[in-house]
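> With the sequence up front, the predicted model follows.
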Amino acid sequence: MMTTSSLSEAPAAATPVGKVTPRGVVSSEWLKFWSLRSSWIALAASLVVLLAFGVIASATYSPPTAGNSDQGMGDGSSDAVSLALMGTPLVSLVVGSLGVLLFAGEYSTGMIRSTLTAVPTRLPVLFAKSAVVALLVLVLTTIGALMAFALGTIGLDGEKISLSLGDEGVLRSLLGFGVYVALVAAFGVALGALLRSPAGGISSLLGIMMILPNLTSLLPDSMADALEPRFPSTAGEAMFSLHQSADSLSPGGGFVVFAGWVALALAAAAFRLKRTDV
């Protein structure tokens, strides 16, 4: 005969335990992303920087003339796309830092314990964070690039370098920019998960993306020429450059190289995430 105690215990014993699914992890990271004020600020700042730099560069452009060394933010080798994307270095730093903070920030606050308790397999957290931030950055910066280019054409009206969206390579360059910046954001997530320190992750991002290419000046010319196009930032720039120089990678080659860097960083972060206790 069942007692009152056994009746009360039966439903609890039969209650199924919720299963962790990739969709559930992505949904959780999506909600977590939008609950952070820093996410809103970083996305808004990247859009403002992209538009402001692009519009100002286009509006202040002046073609090269004899004895004219003051040419605004543009120069004679510029094109309408490069002027529209003048804010690329700063935008890359903003979204890359956002990626770092999404993962390393949880280690700083201790929230990572709750996250990994909810998702004991761990790796879905890394990939979900990367996917969420990369997708959002891709959409926002692509729209921003298109807007910056459209507004820039107003300032370049009548100039020889003025282009339209239908001109060869223009749309490819603007879309390539969005893909590049999305990969930078995913790269930041990987560095944040690998180093687990906001300061360390952002410093490493800055060093790899902006300082490393400048160190090639210390190398022999032959070695520098071979290595520089394959650094993350220079390979990434090939993805959205309207014109490729003789020693640069093609847009497709730049994508493969930079995506390889991101994949390598994610693999290292995944290895550490699985091998360490927290």
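Noted; the coordinates are in hand.
> Please count neighbours and contacts with C-alpha atoms only from this point.
OK.
> ok, Gly178 - contacts?
Val137, Leu138, Val139, Thr141, Thr142, Ala145 (CA atoms under 8 Å, 6 or more residues apart in numbering).
> Now Ala263: which helix or strand?
helix 251-275 (DSSP states H and E).
> which secondary structure elements does that helix contact?
For helix 251-275, the packing partners by 3 or more CA pairs under 8 Å, 6 or more residues apart in numbering; DSSP states H and E come out as helix 123-155, helix 170-195, helix 232-240.
> buried ones in that helix?
The neighbour-count check on helix 251-275 (16 or more other CA atoms under 10 Å) flags 251, 253-259, 261-263, 265-266, 269-270, 273 as buried.
> which one is Val91 nearest to, not counting chain neighbours?
Spatial nearest neighbour of Val91, excluding adjacent residues (CA to CA, 6 or more residues apart in numbering): Ser46 at 5.1 Å.
> Check it against this one:
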Amino acid sequence: MAGGGRFGDLLAAEWIKLWSLRSTRWLFGLGMPAVVAFAAQSSLDAYRAWPGFTAMEKARFTSLAEAFSGLTATMVMIGAGTVGALAIVGEYATGLIRTTLVAVPARHRVVAAKLAVVGVVTLVAGGLVSAATFGVSQAILSGRGLTVSVGDPDVVRVLAANALLAPVSALAGMGIGALVRHTAGAVVTVCGVLVVVPMFLQPTVHQWLNDLYALVPFYVWRTCLGLPQVRDDPALPTVAGSWAVLAAWPPAAAVLALLVVRHRDV
């Protein structure tokens, strides 16, 4: 077919390439259990400390925060972003990209297949991590009567936001990887853009600056989507605006990757 092969064949090839990277196997094989283990440890710490909590601490406590904390989100975003970046940087580093583009001259089809495979894999991984951390945390905290159910208000929103951090970060990482094309540089840039810089962003009296912050996935998760009860503060992102940000990053990263791969030499 024009462009070199059926799209299904391209998907199969990208699936093999993704799992042939040792970094992918390590990040999924160790990273996902580590995230669940952190959630379990945090929940155990809360379980043991509960009798000593003050009345205010008990009133503010939410088991969702123990299941998926800022540290957990950081681990997920860095891990998924790294997978996304290396999925494209690794092929350039080994020179395999030349062979790929000889077989499939239509570069946009290659990039589309990479985006599809990485997006689906990390979406599934993110959903599993979100469900596992929630389940483990609820099982531990049930002994204190501190659990919530999926049917409770805003729980599904929080779980969905937690799950989506992985594919959003992975596709953003692919865009960064296409632009940087250097393994260490891409990983550092992914960490800086997705996690390190947003960690230091705080609401200010300047609304234009708050609006700028609200374009960052980690920021909108931390200040809105990751909270069971959204704070009523005009300086903070809204739920609708936060969903829009998460929805906008994957296509923006996809367009960046497509443009860079199509217009830069191998």
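Everything's here; your move. Quick caveat: nothing in here was measured; it's all calculated off a predicted structure.
> hmm, back to that, what's in contact with the helix holding Ala263 of the first structure?
Under CA under 8 Å, 6+ apart, the answer for helix 251-275 of the first structure is 122-123, 126, 176, 180, 183-184, 186-187, 190-191, 193-194, 230-241.
> tell me the angle that helix makes with helix 232-240.
Between helix 251-275 of the first structure and helix 232-240, the angle comes out at 140 degrees (axes from the mean of the first three to the mean of the last three CA atoms, to 10 degrees).
> circling back to that earlier point, make a markdown table from the helices and strands packed on helix 251-275 of the first structure and add distance to Gly76 of the first structure to it.
Formatted as a markdown table, these follow (distance: least, CA to CA, whole Å):
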| stretch | distance to Gly76 of the first structure |
| --- | --- |
| helix 123-155 | 16 |
| helix 170-195 | 18 |
| helix 232-240 | 19 |
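> List just the one of those that sits closest to Ala59 of the first structure.
Closest of these to Ala59 of the first structure is helix 123-155, at 4.4 Å (criterion: CA to CA).
> Which part of the second structure matches that closest one?
Alignment of helix 123-155 of the first structure against the second structure: residues 108-140, by TM-score structural alignment.
> Stretch 199-213 of the first structure too?
So stretch 199-213 of the first structure sits over residues 184-198 in the second structure, by TM-score structural alignment.
> buried ones in that stretch?
Ala186, Val187, Thr189, Val190, Cys191, Val193, Leu194, Val195, Val196, Pro198.
> The third one: what's its closest spatial neighbour, skipping adjacent residues?
This points to Thr189 of the second structure. Nearest to Thr189 of the second structure is Ile176, by CA to CA, 6+ apart, at 7.3 Å.
> Assess the claim that that neighbour and Ala186 are in contact.
Yes: the pair formed by Ile176 of the second structure and Ala186 meets the contact definition of CA atoms under 8 Å, at 6.3 Å.
> and for these two, which residues touch both?
Contacts common to Ile176 of the second structure and Ala186, judged by CA under 8 Å, 6+ apart, are Ala85.
> Against the first structure, what's the mean shift for the match of helix 123-155 of the first structure, could you check?
Taking mean CA distance after the TM-score superposition for the first structure, the mean distance separating stretch 108-140 of the second structure from the aligned residues in the first structure is 1.6 Å.
> No further queries at this time; thank you.
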